[in-house]
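# based on what follows, work out the 3D shape:
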Amino acid sequence: MPERQFIEQEVQIARYRLLEREVTDPLAACLLHAIVEELEAVLRRDREIGQSSSEV
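Prediction:
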């Protein structure tokens, strides 16, 4: 995956984090937190895959 896509994913995560801090509804905050965790996990996985494929 190109570095540009990693940066776009990081920007998306940052936007969700900001929304999570600004929201006042507890359910919405919980859902946003879950979204952030999932996006971070996907980003870590994609980076690991990218690093392992570049080592070959």
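# drop to CA atoms for contacts and neighbour counts, all remaining ones
Noted.
# burial check on Glu20, number of neighbours?
As a burial measure, Glu20 scores 21 neighbours (other CA atoms under 10 Å).
# Glu38 now?
Per other CA under 10 Å, the neighbour tally for Glu38 reads 13.
# ok, longest helix in this structure?
Ranked by residue count, the top helix of the chain under DSSP state H comes out as helix 26-55.
# what helices and strands are in contact with that helix?
Secondary-structure packing of helix 26-55 (3 or more CA pairs under 8 Å, 6 or more residues apart in numbering; DSSP states H and E): helix 3-22.
# please provide the structure for the following sequence as well, for comparison with the first:
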Amino acid sequence: MDDDGEEQQELEDQIMRYRMMERDVTDPLALGLLHDIVAELEAALQASNE
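Down below sits the predicted model:
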């Protein structure tokens, strides 16, 4: 159970890092890629909560 908590925390940390990168990016392609990465990480986080 502790491993699940660590995995969720790591996913939350990754989401936060990518969201911070999204704020600094001006290239539309890079922004789209970062948005997709965040969406995938959020889906993984939600799946790990179920």
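# where does the TM-score land?
The TM-score (TM-score structural alignment, normalised by the length of the second structure) is 0.86; 48 aligned residues with a CA RMSD of 1.0 Å.
# dump the residue contacts of the residue nearest to the spatial centre of the second structure.
Of all residues in the second structure, the one closest to the mean position by CA atoms, centre = their mean is Ile15, 2.6 Å from it. The contact partners of Ile15 of the second structure, taken as CA atoms under 8 Å, 6 or more residues apart in numbering, are Val38, Leu41, Glu42.
# quick one: buried residues of stretch 38-50 of the second structure?
Going by neighbour count (16 or more other CA atoms under 10 Å), the buried part of stretch 38-50 of the second structure is Val38, Leu41, Glu42, Leu45.
# identify the residues contacting it?
In contact with stretch 38-50 of the second structure (CA under 8 Å, 6+ apart) are residues Asp4, Gln8, Leu11, Glu12, Gln14, Ile15, Tyr18, Arg19.
# Thr24 of the first structure: which element?
According to DSSP states H and E, Thr24 of the first structure maps onto no helix or strand at all.
# and the alignment partner in the second structure of it, how many neighbours?
Under the alignment (TM-score structural alignment), Thr24 of the first structure pairs with Thr26 of the second structure. Neighbours of Thr26 of the second structure under the rule other CA under 10 Å: 9.
# Glu3 of the first structure now?
Neighbourhood size, Glu3 of the first structure [other CA under 10 Å]: 10.
# please pull up the equivalent of it in the second structure.
With TM-score structural alignment as the criterion, Glu3 of the first structure pairs with Gly5.
# that's all I had, so thanks and see you.
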